[in-house]
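Asker: Coordinates for the following, if possible.
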Amino acid sequence: MRILLIEDDRTTGEYAARGFIEAGHACDLITDGRQALIHLADVTYDIIVVDRMLPGLDGLSLVKAARAAGIKSPAIFLTSIGGVDDRVEGLEAGGDDYLVKPFAFSELLARANALSRRPPLQDQKTLLRTADLEVDLIKRTVTRGGRTIDLQPREFSLLEILMRNEGRVLTRTMLLERVWDFHFDPKTSVVETHISRLRAKIDRPFEVQLLHTVRNSGYSLHAPR
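Answerer: Sure, this is the predicted structure:
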């Protein structure tokens, strides 16, 4: 793997970078958020490990800007801020995982390896259709009945998972794991809130409902049967 480590604490940064290199990976260490964003525009990485509190540009803003620029490298937030709301905020910003300091390097490496094993986009379908709803995964566009629908990044990911599992019921826990990469219950209404937002955009303006709530089970996206 080629890893970009963005950490302004020199001791922590050098420790983690050395660990990645000893594990056989290439690792670049940058201590400033703004410099890291400029660097990301020129170099492609398999994994980004980013501290939340950085000089120049904080980690949340960095990842948001990277996603807006089309940079899709999985990002792990490495931070001393460990509250549930902080973790949700990091994942909402476009992060894929969240590790709280102090951390064991073995866990950081395991999380990086797990993210790197996610199948690349080119190995998957890039155009998803359900009835008159279409999602282009390359262009990152959503249309229904020829009308363009603007979605936030997490709404887009949620819709992608639902469409890849068309007709199947996905539970709240499954969505937390697949969309937010949570392997615990954050005790928030993040799933319900995003389902409501998504329904307002892809269903409410149209005559036929595609996104269904399955009582006491979860959610399913499918055309009327």
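Asker: contacts and neighbour counts: CA atoms only from here.
Answerer: OK.
Asker: Buried residues of the one helix or strand residue 196 maps to, list them for me.
Answerer: According to DSSP states H and E, residue 196 maps onto helix 190-202. Within helix 190-202, the residues that count as buried by 16 or more other CA atoms under 10 Å are 191, 194-195, 198-199, 201-202.
Asker: how about the helices in this structure?
Answerer: Counting by DSSP state H, the chain has helices at residues 10-22, 33-40, 59-68, 84-92, 105-116, 153-164, 172-179, 190-202.
Asker: so can I have JSON lines of these showing distance to residue 213?
Answerer: Shown next, in JSON lines, are the helices of the chain (distance: least, CA to CA, whole Å):
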{"stretch": "helix 10-22", "distance to residue 213": "44"}
{"stretch": "helix 33-40", "distance to residue 213": "40"}
{"stretch": "helix 59-68", "distance to residue 213": "30"}
{"stretch": "helix 84-92", "distance to residue 213": "23"}
{"stretch": "helix 105-116", "distance to residue 213": "30"}
{"stretch": "helix 153-164", "distance to residue 213": "12"}
{"stretch": "helix 172-179", "distance to residue 213": "11"}
{"stretch": "helix 190-202", "distance to residue 213": "9"}
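Asker: what's the most buried one of those?
Answerer: Highest mean neighbour count of the helices of the chain: helix 59-68, a mean of 20 (counted as mean count of other CA atoms under 10 Å).
Asker: got the angle for it vs helix 84-92?
Answerer: Calculated by axes from the mean of the first three to the mean of the last three CA atoms, to 10 degrees, helix 59-68 forms an angle of 20 degrees with helix 84-92.
Asker: To compare with the earlier structure, here is another sequence to fold:
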Amino acid sequence: MRILMVEDEKYMAEAIEQVLRKNNYSVDLAFDGEYGLDCGLTGIYDMIILDIMLPKIDGISILKELRRNDITTPIILLTAKGETEDKVEGLDCGADDYLAKPFQTEELLARLRALGRRKGKLNHDGIIRFKDIEFNINTLDLRGNDKTFSLTLKEGQLLEILLEHKGMIISTTTIIEKLWGYETDTEDSHVQVYISFLRKKLAQLSSVVKIRTVRGVGYLIATEEDGMKNV
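Answerer: Here you go, the predicted structure:
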């Protein structure tokens, strides 16, 4: 899951970034509202953590602009303690949740998990199940047919993206943006390498789940019974 955090207090933002990365989230930081809005408008993020008090463009204005542009990414607003008006305005403008500063990182993690469940991205136990496999996004364990493999972070993030959109074609460009960010110089060959790693692990699990290549477009995760062929 890729998260954008828009927060001008760099020490706080970088500390939270470290906590989120330890919990297997990919994180991009923006330290002002203008850059934060540009990042948010790309639509590549699964969650946005957005401070209200920001230089250049405030958080409420960013929120309004994102929703005006049909960006439906779940957004957690960071508000000053006791600022009820900010909370109310933010929720009315389309925020999904809010946290009052200062807050415990455990509470932020809980809010992110709750939003993930609300948007149908994962089950209550952090496990995504499909046919004869299950993937734990917290431990990066892939299980199937009484076998278990521990995935690397990038393998796990790629598998999570595919499973969230099972049966749908995910473009190579989308995968690159979600895994490495939209300013990366990562090439298609990097994705091919990680797809190969996942295919080998699925084969070792003797799973019916396959990762299909749609040439010139991207990939999808499906099964033999779905009748999909490599094209």
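Asker: thinking again about what came up before, tell me which of the helices of the first structure lies nearest to residue 47 of the first structure.
Answerer: The minimum distance between residue 47 of the first structure and these falls on helix 105-116, with 6.7 Å, by CA to CA.
Asker: what's the angle between the closest one and helix 10-22?
Answerer: 60 degrees.
Asker: Can you name every helix or strand that helix 105-116 of the first structure contacts?
Answerer: helix 10-22, strand 47-51 (3 or more CA pairs under 8 Å, 6 or more residues apart in numbering; DSSP states H and E).
Asker: Please tell me which residues of the first structure the helix or strand hosting residue 89 of the second structure aligns onto.
Answerer: Using DSSP H and E, residue 89 of the second structure sits within helix 84-92. Alignment note (TM-score structural alignment): helix 84-92 of the second structure is unmatched in the first structure.
Asker: tell me which strands and helices the very next helix or strand once past that helix is in contact with?
Answerer: Using DSSP H and E, the helix or strand that follows helix 84-92 of the second structure in sequence is strand 97-101. Applying 3+ CA pairs under 8 Å, 6+ apart, one finds that strand 97-101 of the second structure contacts strand 75-80.
Asker: for the helices and strands packed on helix 105-116 of the first structure, which one sits closest to residue 166 of the first structure?
Answerer: Among those, the nearest to residue 166 of the first structure by CA to CA is strand 47-51 (29.6 Å).
Asker: and the angle for the closest one with helix 59-68?
Answerer: Going by the same axes, to 10 degrees, strand 47-51 of the first structure makes 150 degrees with helix 59-68.
Asker: just checking, what packs against strand 47-51 of the first structure?
Answerer: Counting by 3+ CA pairs under 8 Å, 6+ apart, strand 47-51 of the first structure packs on strand 2-6, strand 75-79, helix 105-116.
Asker: Take those and write them to a markdown table, including distance to residue 184 of the first structure.
Answerer: Shown next, in a markdown table, are these (distance: least, CA to CA, whole Å):
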| stretch | distance to residue 184 of the first structure |
| --- | --- |
| strand 2-6 | 26 |
| strand 75-79 | 17 |
| helix 105-116 | 15 |
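Asker: returning to that earlier point: nearest approach to residue 217 of the first structure belongs to which of the helices of the first structure?
Answerer: helix 172-179 (8.0 Å).
Asker: Could you check how far the closest one is from the centre of its chain?
Answerer: The chain centre lies 12 Å from the centre of helix 172-179 of the first structure; the measure is CA atoms, centre = their mean, to the nearest Å.
Asker: mean deviation (superposed) between that helix and the second structure, please.
Answerer: Mean deviation of helix 172-179 of the first structure relative to the second structure after superposition (mean CA distance after the TM-score superposition for the first structure): 1.5 Å.
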